[in-house]
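# Next come a sequence and a model predicted from it.
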Amino acid sequence: MPKREVDIVVISDVHLGTYGCHAKELLKYLKSIKPRKLILNGDIIDIWQFSKSYWPEAHMKVIRRILKFVTDGVPVYYLTGNHDEMLRKFADFNLGTFQLLNKMVLNLDGKKAWIFHGDVFDVTMQHSKWLAKLGAVGYDSLILINSFVNWFLTKMGRQKMSFSQKIKGRVKEAVKFINQFEQTAADLAVDKQYDYVICGHIHHAEIRTIQATDSPGSVLYLNSGDWVESLTALEYHNGNWTIFKYEPKDFVNEPEDEDKTDTENLDDKLDVKNLLERFRQEAH
């Protein structure tokens, strides 16, 4: 079956190495597309919470699928986030079509897109990193409990639910934080005269025009969401931005795309485990 062609795909907040990561779903999505550029906008691998005891085969297959894009000549940009901040010391690393960066600017059909993860706007990250890490562990635990609850709901024929999305939607401070995050990103982008500002970090997919607070002008703000709960990505094709939302029904009849990327012996994933463990230890 032919793959869907997309000019640019932006993915963030995958959190490989955690229980909440929907690696199998992401793998199906990556197999279904043929991007001209792939931008990984932070928190792809969760080095913060990495444990050698939890690195499923599906997580390794996502890494290999990304590497397959690189070997196929697709430009892949890995922008660092807070959960993979250990990679920031290697920023500007370049290997063929793969680049490791902290932020980037793209020219798209005569318009400038400013792309970065967005944790720089998070006050907790800047001043209480230990609290942010504690919150990340609590969040991952909540997602794990949520997955068990959803398993029972599915067995009972009832609709799944998201604990954290309900919390975000009902707690005023959470809503306020998201709004402030988006406005801050928009204000800076307008000040720098960018047409698009693209972030991740807050696990909330969005495309909307935002007016600057203290100056004339506006910018198109975009957020790629995450692959923990919302399972979303940003796609740019034929001059238009859209949010891709993973729906299981859309992939029911998709044949398994078996190739050497998937059928290779995955025993060498231990090398990746050791590498990530070294990154994690160096951060302490």
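Nice, thanks for sending it over.
# drop to CA atoms for contacts and neighbour counts, all remaining ones
OK.
# gap between the residue nearest to residue 282 when sequence neighbours are not counted and residue 277?
Among residues not flanking residue 282 along the chain, residue 86 sits closest, at 8.0 Å (Cα to Cα, 6 or more residues apart in numbering). To residue 277, residue 86 is 11 Å away according to Cα to Cα, to the nearest Å.
# what number of residues lie near the residue nearest to residue 282?
Residues lying near residue 86 (other Cα atoms under 10 Å) number 19.
# Tell me if it really is in a helix.
Yes: assigned with DSSP: H, G, I helix; E, B strand; the rest coil, residue 86 falls within a helix.
# who's in contact with it?
By Cα atoms under 8 Å, 6 or more residues apart in numbering, the residues touching residue 86 are 47, 279-280, 282-283.
# What about the residues you listed, which are in helices?
Counted as lying in helices by DSSP state H, out of the contacts of residue 86, are 279-280, 282.
# and the longest helix seen in the chain, what other elements does it pack with?
Counting residues, the longest helix found in the chain (DSSP H) is helix 129-155. Packing partners of helix 129-155 (3 or more Cα pairs under 8 Å, 6 or more residues apart in numbering; DSSP states H and E): helix 123-127, helix 163-170.
# Looking at those, which is nearest to residue 193?
Relative to residue 193, the nearest member of the helices and strands packed on helix 129-155 by Cα to Cα is helix 123-127, separated by 24.6 Å.
# residues of the strand or helix carrying residue 185 that come out buried?
Using DSSP states H and E, residue 185 falls within helix 172-191. By neighbour count with 16 or more other Cα atoms under 10 Å, helix 172-191 contains the buried residues 181-183, 185-187, 189-190.
# Check which element follows that helix along the chain.
Downstream of helix 172-191 (by DSSP H and E), the next one is strand 196-199.
# then this one, side by side with the first:
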Amino acid sequence: MTDTKRFRTLFISDVHLGSKAAKADFLLDFLRHHDADTIVLVGDIVDGWRLKRSWFWPQDCNDVVQKLLRKARKGTRVIYIPGNHDEFLRAFPGTHFGGIEVAERIVHEAADGRKYLVLHGDEFDVVVRNARILAYLGDWAYDTAIVINIGLAAIRRRLGFPYWSFSAWAKLQVKHAVNFIGEFQRIVAEEARRNHVDGVICGHIHHAVITEIDGIRYINTGDWVESCTAIAEHDDGTFELITWREVVGQTPEKVPAMATAIKALNAQAA
């Protein structure tokens, strides 16, 4: 029996099930160890864009969906706010699928009485990008970084190292990407202010953070492609950013003594 931590609310986004980059096994393990009264799926849970190009749906994608449905059957309120990659669900606001509610956006009232606008965030790309969303990195470059990420993650796992995202690191080294993130955060915080709430919870840009922007609490859930993060609300209304770096109990594959040597070199470098 696994130990399970319980929260008032969990916020998860940008899983991209159907993409080879999705860390479905990490998310499934996270869901086994964490529970909540309410789980809010903040968009891009299923990657419809990728599935249209080529079908990829391994068993762990089914397992994540079944886990969420099982939680809903056991009494957890599960709310699905579609993003741009699963925009096909935007045609069904107010609909229930197996106990999962679909909503365009919601206002979440935390335990301390503060109110948060919850939305995916892709609608603000047009404001930020000036019709050049991928000018700072490029779709091809991002896909290439994700492919490198998958390879490095496999090597690190074989060597017994925890998960580390090359693509997330590379993105933050690009000045235009950092500027994009900052501008996105500012625009979304302004939307929260227009809606007369205390904060905003979103996803979309794969950059997890809890911060204050001009008196508005800005919370981004991150993703399960690069950072493997979720936002948890405690019973007192405080929020926590959780990072899930490895699958608990997973044993790294045995490799030659080179692994021990690399670990020793890493220790010396630290």
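Here it is on my side, so go on. Note that the coordinates shown come from a computational prediction; the quantities given were computed from them, not determined experimentally.
# What would you report as the TM-score here?
Once superposed, the chains reach a TM-score of 0.81 (TM-score structural alignment, normalised by the length of the second structure), with 246 aligned residues with a Cα RMSD of 2.8 Å.
# Show me whatever sits in contact with both of residue 86 and residue 277 of the first structure.
By the contact definition Cα under 8 Å, 6+ apart, residue 86 of the first structure and residue 277 are jointly contacted by residue 47.
# Give the aligned range of the helix or strand where residue 35 of the second structure lies in the first structure.
In the assignment (DSSP H and E), residue 35 of the second structure maps to strand 34-41. Strand 34-41 of the second structure corresponds to residues 33-40 in the first structure, going by TM-score structural alignment.
# how deep is residue 39 of the second structure tucked in, by neighbour count?
23.
# do the same with residue 212 of the second structure
Going by other Cα under 10 Å, the residues that sit close to residue 212 of the second structure add up to 13.
# separation between the closest residue to residue 211 of the first structure other than its chain neighbours and residue 116 of the first structure?
Nearest residue to residue 211 of the first structure in three dimensions, chain neighbours excluded: residue 218, at 4.2 Å (Cα to Cα, 6+ apart). Distance, residue 218 of the first structure to residue 116 of the first structure, by Cα to Cα: 18 Å.
# between the two, who's got more neighbours?
The residue with more neighbours, out of residue 218 of the first structure and residue 116, is residue 116; 24 against 20, by other Cα under 10 Å.
# what does that one align to in the second structure?
Residue 116 of the first structure maps onto residue 119 in the second structure, by TM-score structural alignment.
# Next up, the contacts around its match.
Residue 119 of the second structure neighbours (Cα under 8 Å, 6+ apart): 42-43, 81, 104-106, 200-203.
# counterpart of the residue nearest to residue 282 of the first structure in the second structure?
So residue 86 of the first structure corresponds to residue 88, using TM-score structural alignment.
# before we move on, what about residue 196 of the first structure?
Aligned by TM-score structural alignment, residue 196 of the first structure pairs with residue 199 of the second structure.
# my guess is that match meets residue 220, correct?
No: assessed by Cα atoms under 8 Å, residue 199 of the second structure is found out of contact with residue 220, at 10.8 Å.
# now residue 63 of the second structure, nearest residue through space, not along the chain?
Among residues not flanking residue 63 of the second structure along the chain, residue 28 sits closest, at 7.1 Å (Cα to Cα, 6+ apart).
# That neighbour and residue 249 of the second structure, how far apart?
Taking Cα to Cα, one finds residue 28 of the second structure at 13 Å from residue 249 of the second structure.
# So between those two, which is more surrounded?
More crowded of residue 28 of the second structure and residue 249, by other Cα under 10 Å: residue 28, with 20 against 7.
# in which helix or strand would I find the more buried one?
Taking DSSP H and E as the criterion, residue 28 of the second structure maps to helix 24-33.
# quick check: angle from that helix to strand 34-41?
120 degrees (axes from the mean of the first three to the mean of the last three Cα atoms, to 10 degrees).
# show me the residues around the most centrally placed residue in the second structure that make contact.
Taking Cα atoms, centre = their mean, the centroid of the second structure lies closest to residue 223, which sits 2.0 Å from it. The neighbourhood of residue 223 of the second structure, defined by Cα under 8 Å, 6+ apart, consists of 12-15, 203, 206-208, 229-230.
# Sort out which of these are buried, if you could.
12-15, 203, 206-208, 229-230.
# re earlier: mind checking which of the helices and strands packed on helix 129-155 of the first structure is nearest residue 142 of the first structure?
Using Cα to Cα, these put helix 163-170 closest to residue 142 of the first structure, at 7.4 Å.
# Have a look at how far, on average, the closest one is from the second structure.
Taking mean Cα distance after the TM-score superposition for the first structure, the mean distance separating helix 163-170 of the first structure from the aligned residues in the second structure is 2.2 Å.
# quick one on the thing from earlier: which other helices and strands does the helix holding residue 28 of the second structure contact?
helix 59-73.
# Show me what counts as buried in the helix it packs on.
60-61, 64, 68-69, 71-72.
# got it, and stretch 103-123 of the first structure?
For stretch 103-123 of the first structure, by 16+ other Cα under 10 Å, it's 103, 112-119, 121-122.
# out of those residues, what pair is the most spread apart?
For these, the farthest-apart pair by Cα to Cα is 112 and 122; their separation is 24.2 Å.
# Could you say which helix or strand holds the aligned partner of residue 222 of the first structure in the second structure?
By TM-score structural alignment, residue 222 of the first structure lines up with residue 219 in the second structure. If you go by DSSP H and E, residue 219 of the second structure is part of strand 216-220.
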